[in-house]
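# Build me a model from this:
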Amino acid sequence: MSAIPAALDGATIPGGCDTCNAEQRIREEQPGIWAIGIAHDDWCPTWQRIQARRQAISDTFRP
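Model (predicted):
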């Protein structure tokens, strides 16, 4: 039995960011392994900060 109902696989839920109209997207990556991603608006300052931090990390380190 999964703690997350299978009906949520592929669901889009409004919210997830205080500065834009983001959406949370839920999907089951593998049986029992779930991922929740946040899709920000392109103009979102929070998203722009996240992107800037990612670009500042050296090319030798990519998680």
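# alpha carbons only for contacts and neighbour counts from here, please
Will do.
# what packs against the helix or strand Ala35 falls within?
Assessed by DSSP states H and E, Ala35 sits inside strand 33-39. If you count contacts as 3 or more Cα pairs under 8 Å, 6 or more residues apart in numbering; DSSP states H and E, strand 33-39 packs onto strand 23-30.
# Second input sequence below; structure requested for side-by-side comparison:
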Amino acid sequence: MSWYDYPPYVPVARRRQQAARKVAALRKKGQNIEPVIVEGRVIAKTFWGKAWCKNLEAYSD
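Predicted coordinates:
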């Protein structure tokens, strides 16, 4: 694959199947798989990060 080619498209249904297989394999190995829970809406802590978020919000409809 050259630097200007895109990887082949993978449909969402296939990605979900692959994820389900991976989760099943990890659970079979004994690992506990849980979803990530995001608490709150703040993603930035620094002044620059907050300014960046504010700038992005200015582009929303």
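# After superposition, what is the TM-score?
The TM-score (TM-score structural alignment, normalised by the length of structure 2) is 0.28; 29 aligned residues with a Cα RMSD of 3.1 Å.
# before we move on, back to that, next, the angle from the helix or strand following the strand holding Ala35 of structure 1 to strand 33-39.
Counting by DSSP H and E, the next helix or strand C-terminal to strand 33-39 of structure 1 is helix 45-56. Here helix 45-56 of structure 1 runs at an angle of 110 degrees relative to strand 33-39 (axes from the mean of the first three to the mean of the last three Cα atoms, to 10 degrees).
# Now do the buried residues in the helix or strand Arg27 of structure 2 falls within.
Element membership of Arg27 of structure 2, judged by DSSP H and E, is helix 12-28. Neighbour-count burial for helix 12-28 of structure 2 flags Val23 (criterion: 16 or more other Cα atoms under 10 Å).
# Mind checking what helix or strand follows it in sequence?
helix 47-58.
# list the helices and strands that next one packs on?
Checking 3+ Cα pairs under 8 Å, 6+ apart, helix 47-58 of structure 2 ends up next to no helix or strand.
# and that helix, which residues are buried?
Buried-residue list, helix 47-58 of structure 2, by 16+ other Cα under 10 Å: empty.
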